[in-house]
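generate coordinates for the sequence data below:
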Amino acid sequence: MKKWLIAIVSSMVLALAANAAIEVHEFDSLEQENQFKELNHTLRCPKCQNNTIGDSNAELAVDLRQKVYEMTKEGKSKDEIVDYMIARYGNFVTYNPPLTFATAILWVGPLFVVIFGFGLIVVRSRKNRVKQAEQAGSEWSEEKEAQLKALLDEKETGDKQ
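From the prediction side, this is the model:
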């Protein structure tokens, strides 16, 4: 009997802990509830980075969900809530940040680096080819030409004998 009592008390304690983790929000209308759910899935948690505030269990995400809930209950529109979050946490809080100079650098920068690097490789390889051609041309002198003719003459006379 004692074992059963301990099992029941343990399960009740675990049930209370699980119940405490569930957030319950009541809304005045279905539109408010839909707006809250949509914002929970479109705003990014600044701490977790790749989780939405609805998916994250971080304290900051819980606070953001509560703020979104309060603003939704106050009758604020989706754009007003998103603007508030951007003003407070920056463009990072949205998954689709607007195109600004800073975000343009993030998108164009790597492309520029690849093009610049490829161009640098092409220019250096062409310079090396020209340098090698010049060295080959400058190393060939009349003395070497005479040596080559002498070798060829020796070979021709050696073959005929």
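
C-alpha from now on. contacts and neighbour counts both.
OK.

how many neighbours does Met85 have?
Residues lying near Met85 (other C-alpha atoms under 10 Å) number 20.

give me the neighbour count for the closest residue to it other than its chain neighbours.
Spatial nearest neighbour of Met85, excluding adjacent residues (C-alpha to C-alpha, 6 or more residues apart in numbering): Val93 at 6.9 Å. Using other C-alpha under 10 Å, Val93 has 22 neighbouring residues.

and if you look at Tyr69?
23.

swap in Ala136?
10.

from Glu143, how far off is it?
Taking C-alpha to C-alpha, to the nearest Å as the measure, Ala136 and Glu143 are separated by 15 Å.

buried residues in the longest helix along the chain?
Assignment by DSSP state H gives helix 101-139 as the longest helix of the chain. Residues of helix 101-139 include none that count as buried (16 or more other C-alpha atoms under 10 Å).

ok, then the element right after that helix?
helix 142-160 (DSSP states H and E).

chain center to that following helix, what's the gap?
The chain centroid and the centroid of helix 142-160 are separated by 67 Å under C-alpha atoms, centre = their mean, to the nearest Å.

cool, and stretch 142-161?
67 Å.

do the same with stretch 65-78
On C-alpha atoms, centre = their mean, the centre of stretch 65-78 falls 30 Å from that of its chain.

with stretch 37-54 instead?
Worked out by C-alpha atoms, centre = their mean, stretch 37-54 lies 16 Å from the chain centre.

one more to put side by side:
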Amino acid sequence: MRGFARIPALALALALAAPAFAVQPDEMLDDPALEARARALSKDVRCLVCRNENIDDSNAPLARDLRILLRERVVAGDSDAEVKDFLVARYGEFVLLRPRFGAHTAILWFGPLAALGLGLLMARGIMRRRAGPAAPETPEPEAPLSEEDRARLRELLGDGEEGGKGA
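As a prediction, this is how the structure comes out:
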């Protein structure tokens, strides 16, 4: 029974370590600080084969080449921004998992908000149409009838011939 209790712990440990299998030991840098920086950078770089996976988690040969190239740039003394600029210059903006804000990527940033706003406006319009015409908020006060209008009203109602106000 005691051996069975270790199986879930072992499975959990293997599941948590699974992404670490992509980076091979021969790729790792000797300096732990540089390796940590390279790992952090590679989390933001897209595997061009796997599409929505970073190069740190990908087992694709191209991802391996990108990891090695990234580590070469880190060892050469490039800053994080310089490493990303180098990769973007070589592979295009698509290589970044989080694209930078610019004129050519503005639709990626504002497109969802614009679509949401348009959807809300359309829903409001549909709800207004279904509700029907709106009732006037307050009726306008009627102007008092002039003596001429009262005489015409009595004539139309037939009260003028009888000469009396009440019937």
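
contacting residues for His25 of structure 1?
Tyr69 (C-alpha atoms under 8 Å, 6 or more residues apart in numbering).

hmm, the residue nearest to Met85 of structure 1 is touching Cys45, no?
Yes. With contacts counted by C-alpha atoms under 8 Å, Val93 of structure 1 reaches Cys45, the gap being 6.5 Å.

need the counterpart of the residue nearest to Met85 of structure 1 in structure 2.
Under the alignment (TM-score structural alignment), Val93 of structure 1 maps onto Val95 of structure 2.

wait, a strand at Pro98 of structure 1?
No. With DSSP: H, G, I helix; E, B strand; the rest coil as the criterion, Pro98 of structure 1 is located in coil rather than a strand.

that one and Ala104 of structure 1, how far apart?
10 Å.

contacts for stretch 128-138 of structure 2, please.
The contact list for stretch 128-138 of structure 2, computed with C-alpha under 8 Å, 6+ apart, is empty.

for that stretch, what is the distance to the chain centroid?
That offset, for stretch 128-138 of structure 2, works out to 34 Å (C-alpha atoms, centre = their mean).

ditto for stretch 46-65 of structure 1
19 Å.

again, but for stretch 70-82 of structure 2
Per C-alpha atoms, centre = their mean, the centroid offset for stretch 70-82 of structure 2 relative to its chain is 31 Å.

equivalent range in structure 1 for that stretch?
Residue span in structure 1 matched to stretch 70-82 of structure 2, by TM-score structural alignment: 68-80.

now do the same end-to-end measure for the matching stretch.
10 Å.

what lines up with Val49 of structure 2 in structure 1?
Under the alignment by TM-score structural alignment, Val49 of structure 2 pairs with Lys47 in structure 1.

ok but its match is inside a helix, no?
No. Under three-state DSSP, Lys47 of structure 1 sits outside any helix and is assigned coil.

how close does it sit to Thr94 of structure 1?
13 Å.

who are the contact partners of Leu69 of structure 2?
Counting by C-alpha under 8 Å, 6+ apart, there are no residues that Leu69 of structure 2 touches.

grab the most central residue of structure 2 for me.
Pro112 (5.0 Å; C-alpha atoms, centre = their mean).

for the corresponding residue of structure 1 for it, give me its contacts.
Matched across to structure 1, Pro112 of structure 2 falls on Trp107, judged by TM-score structural alignment. By C-alpha under 8 Å, 6+ apart, Trp107 of structure 1 lies in contact with nothing.

distance check, Trp107 of structure 1 against Ala20 of structure 1.
Trp107 of structure 1 is 43 Å from Ala20 of structure 1, by C-alpha to C-alpha.

and for Pro46 of structure 1?
From Pro46 of structure 1 over to Ala20 of structure 1 (counting by C-alpha to C-alpha), the distance is 24 Å.

who has more neighbours out of those two?
Comparing Pro46 of structure 1 with Ala20 by neighbour count (other C-alpha under 10 Å), the higher total belongs to Pro46, at 19 against 10.
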